[in-house]
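Trainee: Everything below, folded, please.
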Amino acid sequence: MNQPPPDPRPHDWRLLSGALAVWLAALLGLLVHWSLAVVVGSLAALAGAAHTRCRGRRARDGPARLAAGVPLFVCGVLAVWPVAARIHEAAADPLRVEAARGAAARLQVEVVERPRPVRAAGFGGLPSGVHSVVVPAVALPSGARILILAPVDRWAALLPGQQAVAEGTLAPAEGGTLTVAVLRVRGSPASVGDAPAWQRAAHALRAGLRQASEVLDPESAGLLPALVVGDKDGMSTTVEDEFRVAGMSHLLAVSGANLAIVCVAVLYLLRLARIGPRGSAAGALCALVGYVLLAGPEPSVLRAGVMGAVGLLALALGRERSALPALGAAMIVLVVHDPAMAVAFGFVLSVLATGALVLLAPKWTRRLTRRGVPRIVAEALAVPAAAHLVTAPVVAGMSGQVSLVAVAANLAAAPVVAPATVLGVLAALVMPVLPWLAEWLARLAGPEVGWLVTVGRTAAGMPGAALDWPAGWWGGAALLLTAVAVAVAMRRRTARLVAGLGLTAVLLVVIPVRVIAPGWPPSGWAAVACDVGQGDAVALSTADPGRAVLVDTGPESAPTRECLNRLGVDRIPLVILSHLHADHVGGLSAVLSGHAVGAVAVGPGRAPEWAWRQVREEAADAGVPLVQLTAGQRMSWPGLAVEVLAPRTKEAEPAEADGTQINNRSVVLRATTRAGRLLLTGDIELAAQADLLTAGVDLSADVVKVPHHGSRYTAPEFLAAIGARVAMVSVGAGNRYGHPSPRTLGSLAQKGVLIVRTDTGGDCAVVEDGGKPAAMVRGEPRSPPGR
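Mentor: The predicted structure is shown next:
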């Protein structure tokens, strides 16, 4: 069938120009000063009025021309009120003063978003031994917003719409938002009210989807709820990291794509029933509202819901070329409703992606079809390419990476997203009445979800899948300027020839070199044993660029600081000291002074007394909280989870404890990373190893940090119980203790374990390689004499 010719009429930019004025007013008002919102709004209103007055003087101008400046005038007025007024109200809220002085407070609050875990070592997380939760936008009777940090086990059950009394300590909120304060809470909520009936029903349906998904393998079971309703609580951190590198993270948040899938499915069924366009649009609108209620009133869901509702309204009114005005109307509604949307990365991504689908994708599709590409293939190529191109600068600024495989990965994933989403929604709806049918629907979605896992893993594992890029606003701006310069240059034939030769060189030279001899740190590193001489300092990476958990700090300041600098680590949510010997705590002061540290954690050991006093003083001088770890505690960050296995007693050793007793009280950790599980053993010796074996503790891990620098006091039975593929030995060259022991190295070699050592290889990194851990060394050992 012949395709109709493209519509020659230009796009209607009138409403979008007003939306950009509202957005700019809110953006400057939040990031700089509320008065700038008034200035921008006033200028937009004046420009709209002047345009209308000028056009009105021309007799030949019709009503459309006359009304061209009206949207800009109205949006200018909206920018002054209510947008600027809301920003000024938040800026002047008296809670800001109380938060600045750290006042205690007892507040009546209303939860407006589902509590979410904070995967960081923040206030209230470590002392209680559980994750923290966030109630992101909590409304006070005065209209102010606060952020509540509280123990997850006591607050996670709260639903949006519930009112409660929260008692804790106020702290300043992050700038550039409408949130006026942070409330740090240790206890449980009091005087908890009932949640609305529709919230309880939606919560039950989401829980039913998680239960139905349990018939799948663990990775697919965690991914299906994330794909359908944005519920990532049960999702594997490894899969989440792979999706991020592959440029597929947008599939894990409810967006316009989810709503489009649901609405298109409903429209198709209604058209089969011979329902007219307006009736079909009304039915799809009901489905849209129901899906928004199911997913929850999250910002991304509201953004997608408003944009979808405006688009369906335009469809019901018969406006065929209304995509751009619909985008403008959605932007206006969202920013006027919540000015904080203007500074949300998700809002920026939604607007840019939608604009690309409206402005770029159709043009690219027509160009490809004119060159003989089948239309369905042209659309499949143009849509992800356009969306990725315009959102790449924002994603780079957020993550510090540019995915080079995103277009191909999303193209491969696209065919299964819609059926998996529809099957997941149906499973959630039927679970309360027909659990067996819900489980079968989840099984039908299993192959599709499994394919998504495979695509994400394959794409993320390709050499050069992601290019490191400066993070922040400047990084995003730099990529935008680079893309514009390339686009302009590519208009010339000579530039295209040079670009082709450069791409060939990259394919033939650069990528093979990076694979054979990659730079340092290796891309996707999960853990690095720093070369600090005779001591320990292990960095565990998170999914956030520049952020890592540090276990021990080495004997001196300089080596640990240099290692962290090589890794590009500037934020450390948690420093864990396995025990208080000098070769594990000596570099603490440099870490605290040169990095943003969230907390310092220690085990129950308090000997030697001088070291304990030094640690307390250094933490106090840096203003960093000091917390205690006990067996059974679990902590998590994006891409990293840490569990405390030992010591299994809370009693401190005697003040006159000898070195062996102190070693045996080392904190033993098991970290789950993108490269598998790591067992960090401190300096435990035979007695502590035997206690763990006798207690039946699960010690299995893919990588082990060999106890006590590879000393001879390591039982072969202990190493056998771990079953590691890779063993890291943190040890100084020429140390006087004879570490590492040939007997210990021999036990590992007999089991076929790959051994890497800091005294011979320098910094030792663990990376993921085809789903298995692999080790790399920097090849430049510092090799100082050991203590």
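Trainee: C-alpha only now, for contacts and for neighbours.
Mentor: Noted.
Trainee: Packing partners of the helix or strand residue 66 falls within?
Mentor: Using DSSP states H and E, the element containing residue 66 is helix 63-66. Here helix 63-66 touches helix 34-56, going by 3 or more CA pairs under 8 Å, 6 or more residues apart in numbering; DSSP states H and E.
Trainee: buried stuff in the longest strand that the chain contains?
Mentor: Among the segments of the chain that qualify as a strand by DSSP state E, the longest is strand 163-172. Residues 163-164, 166-172 are the ones in strand 163-172 that count as buried (16 or more other CA atoms under 10 Å).
Trainee: Could you dump the residues you listed into a markdown table and include distance to residue 103?
Mentor: A markdown table is the format used below for the buried residues of strand 163-172 (distance: CA to CA, whole Å):
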| residue | distance to residue 103 |
| --- | --- |
| 163 | 22 |
| 164 | 19 |
| 166 | 14 |
| 167 | 11 |
| 168 | 9 |
| 169 | 6 |
| 170 | 6 |
| 171 | 8 |
| 172 | 10 |
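Trainee: going on from the one helix or strand residue 526 maps to, what's the next piece of helix or strand?
Mentor: For residue 526, the host element (DSSP H and E) is strand 525-529. For strand 525-529, the succeeding helix or strand toward the C-terminus, using DSSP H and E, is strand 538-541.
Trainee: Next, the structure of the following sequence, for comparison with the previous one:
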Amino acid sequence: MTQQTEVDPGRRPAHDLRMAVVVTVGWLGGIAAYGVGAWSVWLPVALVVVAVVLARQGRARGSRLLVGCAVVGTGVVASALLRSEAVAHGVLRAVAEERAVAELRGTVVSDPLVVDGQWGQQVVVRVRVCEVTARGTRYRLGGVVLALGDPGWSRVALGSEVRWVGRLAPADDADLAALVVGSRPPVRIRGPDVWWRGAAAVRSSIRDSVDGRPAAQRELVPALVVGDDVGLPDEVERDFRTTGLTHLTAVSGTNLTLVVGFLLLLARSVGVRGRWLTLVGLLGIVGFVLLARTEPSVVRAAAMGTVGLFALGTDGRRRGLRALGVAVTALLLVSPALAVSAGFALSVLATGGIVLLGPRVQAALGQWLPMPMAGAIAVPFAAQLACTPVIAALSGEVSLVAVLANLLVAPLVGPATVLGLAGGLAGLVWDPLGRVVGTGAALCVGWIVLVARWGADLPVPSVGWGSGVLAIAALVALCLGVALAAPALLRRRRLGVVVVVASLVVVLGVPGRIASVPGGWLRGWPPRGWVLAACDVGQGDALAVSVAPHQAIVVDAGPDPDLVDRCLDRLDVTQVPLVVLTHFHADHITGLPGVLDGRTVGVVEASPMLDPAAGVEEVTRTAAEAGVVVTRASYGRTLRYGDVTLQVLWPDLPAPVRGPGDGSAANDASVVLLIESRGIRMLLTGDIEPPGQQRLAAVLPDLDIDVLKIPHHGSTHQDTDWLRSLDAEIAVVSVGEDNDYGHPDPWLLDALVYGGAEIARTDQDGDVAVVAGEGGPTVVTSD
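Mentor: Coordinates of the predicted model:
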């Protein structure tokens, strides 16, 4: 007689984690393929060997799981290797290596992006090339290139087929076959298809519906609805990063759910049911992809949304982890480059956190809170906790206010998204109606902007955290501990209230100077033996030269005091015996308050070129308020701090002078320092221009160094021959991501690479440290 086992109907079945194991192996296979190349094939081979051993021992279940892992791992590895080989050995890459001029034909696959460069406006756009003519030979092929051209490119719509002439150059991005620089506008062969024209009309109508609103609201509505964040003000982006709200401006599964959910609600209201409802959902997903463009994040959201639709009616909520696993596996097989995408990792982790931890936290809070409120707290908490280690690895910080900020904005994200889309659609029919609906969306996002601004202005919106292996491992362990303990802690009302109140006290009341995790060994930063660090402070310079534990010389401090302060915190710098300001431009001086905040500072030395006057006045006032003396850097002077020697090589001005105020004189009078520490010779150049560079070359023809700080953020205005003659092993460029000046110049970087230099850049690598070792200097980056 078979014994029946009663099942508690109120108890949810445990999540099947086998799919998570399979996905993890596939993901690791993709990372290995892009990291070690062909060696990654040994991962699935090893799994098959282990599976055979387990099968021979009678462990069939474990064997089957490993075989599944091996199949998925093999698929992802093979897909990644094939794509990499196709790009690396394709015709486009070969032509790019020769830097040849070619005629290309292809289809525009991204919206043109206009940037203000140093020499005027430039347009950046991606094109899928189908034909290229170079060296008198015509090739038919496939590959995506990044085209850089004049403003004429801005009139080319996504989906158009174009022909143009440009010079090819190698691309750093593994997914790009080449860069193509062309001064002439392209010739349009064929316009975009009707669906692209329709999507463009809706996107334009969404913007028109909020035209006339304040800038933050006007730009946030299209960013929220379709991820169009090109015009988002810098201060809003900074506030969103600090408060953990950046996911709102990136297309995600949430955007898709809101938009498709709105369409399904409309369809239900007119009587659509069954398979027809599923068809409406699928059409909604296709329409959403067209609106938001076929970027990786959009494809990711569409895939997960499709899986969710097919899960409807088949106990999909209990199979959320399996549905997520299917979506992730499919995406990795189709686009293995996602395995090394931070955005993809954040999306998957957030969804996984909501599926695994969200219901448990909601059930715990539901013991003493209304269930809707419990859910509103549980979802952002679970998503943020799951993403925290990756965010810390990328930014070096852990947000304390993210959960609270997401909780406060959650009630208005849905209405803002739906009203924004509805305003765009209504505007196509009647413009005044679209503006009325769009005003509702703008008011909703106005609250979101206020919350972000409030959170960013708190004493401690985030704490510094390193991105080294030890630091991230410690954070992962901490997050796992919180995930395991949270349901039990929050289940009891009194204990839950104590936890919530204590968290609010930490966020709202902790003094700003302790906003950094103590112990460099935990944070993994700074690296042991560092001699020079270039801080990631955006479009500006801020460098630190290590003198002793907790002591450093700071060379330049711009442009953001908070970013400079946080960088020095991460370096454990509490004493600054010397600050050198190479010249008085804002991107080198306005972060000086961040150096002075809470640190012992000896003296500030600055360029003898007193230009611009506003910069001189700002430095003088800031230093005086902190009780620090400002002196002038003297040509030829040598200073010694411990084992660090500094020599002022430039400018050769005998006394302070006032410049003409055109900016160029101030740049060319930048203080140039030759610094030697632990056998490493470093040249810090400020923004010195070609005339000054040529004078230095004439005075010091045999100057030989190990590390070069590239002048003027890597601008095109350089004496490249002199820079190459320095024979630097490492060249560091301090530059802001997506800056308006076109810095750094790719041709300059290529010239230095050809001369044997390793390039490190703060816009891509985060904080950059030069470490002294037995074999010479090496680069360690925080990203």
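Trainee: Mind checking the TM-score on these two?
Mentor: The TM-score (TM-score structural alignment, normalised by the length of structure 2) is 0.64; 591 aligned residues with a CA RMSD of 5.1 Å.
Trainee: Okay, buried residues for the strand holding residue 526 of structure 1 please.
Mentor: 525-529.
Trainee: Who are the contact partners of residue 461 of structure 2?
Mentor: Residue 461 of structure 2 makes contact with 242-243, 399-401, 455, 507, according to CA atoms under 8 Å, 6 or more residues apart in numbering.
Trainee: what does it align to in structure 1?
Mentor: Taking TM-score structural alignment, the alignment pairs residue 461 of structure 2 with residue 465 from structure 1.
Trainee: so where do the strands sit in the stretch 401-550 of structure 1?
Mentor: Using DSSP state E, counting those that start in this stretch, the strands of the stretch 401-550 of structure 1 run over residues 401-403, 466-468, 525-529, 538-541, 548-551.
Trainee: can you list those in CSV and add distance to residue 280 of structure 1?
Mentor: Formatted as CSV, those follow (distance: least, CA to CA, whole Å):
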stretch, distance to residue 280 of structure 1
strand 401-403, 39
strand 466-468, 43
strand 525-529, 50
strand 538-541, 50
strand 548-551, 51
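Trainee: And what about residue 728 of structure 1, helix, strand or coil?
Mentor: Taking DSSP: H, G, I helix; E, B strand; the rest coil as the rule, one finds residue 728 of structure 1 in the strand state.
Trainee: how many neighbours does it have?
Mentor: 24 (other CA atoms under 10 Å).
Trainee: That one and residue 680 touch, don't they?
Mentor: No - counting by CA atoms under 8 Å, residue 728 of structure 1 stays clear of residue 680, with 9.6 Å between them.
Trainee: Identify the residue nearest the geometric centre of structure 2.
Mentor: In structure 2, the residue lying closest to the centroid (CA atoms, centre = their mean) is residue 394, at 7.3 Å.
Trainee: What separation do you get for the counterpart of residue 417 of structure 1 in structure 2 and residue 499 of structure 2?
Mentor: Under the alignment (TM-score structural alignment), residue 417 of structure 1 pairs with residue 413 of structure 2. Counting by CA to CA, to the nearest Å, the gap from residue 413 of structure 2 to residue 499 of structure 2 is 27 Å.
Trainee: neighbour-wise, which of these two wins?
Mentor: Using other CA under 10 Å, the more surrounded residue of residue 413 of structure 2 and residue 499 is residue 413, with 23 against 15.
Trainee: Could I get the contacting residues of the more buried one?
Mentor: The contact partners of residue 413 of structure 2, taken as CA under 8 Å, 6+ apart, are 444-445.
Trainee: Please repeat the previous calculation with a cut-off of 6 Å.
Mentor: Residues near residue 413 of structure 2 by CA atoms under 6 Å, 6 or more residues apart in numbering: none.
Trainee: so what corresponds to the residue nearest to the centre of structure 2 in structure 1?
Mentor: The alignment partner of residue 394 of structure 2 in structure 1, by TM-score structural alignment, is residue 398.
Trainee: what comes into contact with stretch 53-62 of structure 2?
Mentor: Under CA under 6 Å, 6+ apart, the answer for stretch 53-62 of structure 2 is residue 63.
Trainee: My error: substitute stretch 585-596 of structure 1 in the last question.
Mentor: 553-557, 570-572.
Trainee: before we move on, what about stretch 478-491 of structure 2?
Mentor: Stretch 478-491 of structure 2 has contacts (CA under 6 Å, 6+ apart) with 361, 364-365, 496.
Trainee: switch the cut-off to 7 Å
Mentor: With contact meaning CA atoms under 7 Å, 6 or more residues apart in numbering, stretch 478-491 of structure 2 is reached by 360-361, 364-365, 367, 385, 495-496.
Trainee: Name the residues of that stretch that are buried.
Mentor: For stretch 478-491 of structure 2, the neighbour count (16+ other CA under 10 Å) marks 479, 483, 486-487, 489-491 as buried.
Trainee: And for stretch 255-272 of structure 1?
Mentor: Of the residues in stretch 255-272 of structure 1, 255-263, 265-267, 270 count as buried by neighbour count, 16+ other CA under 10 Å.
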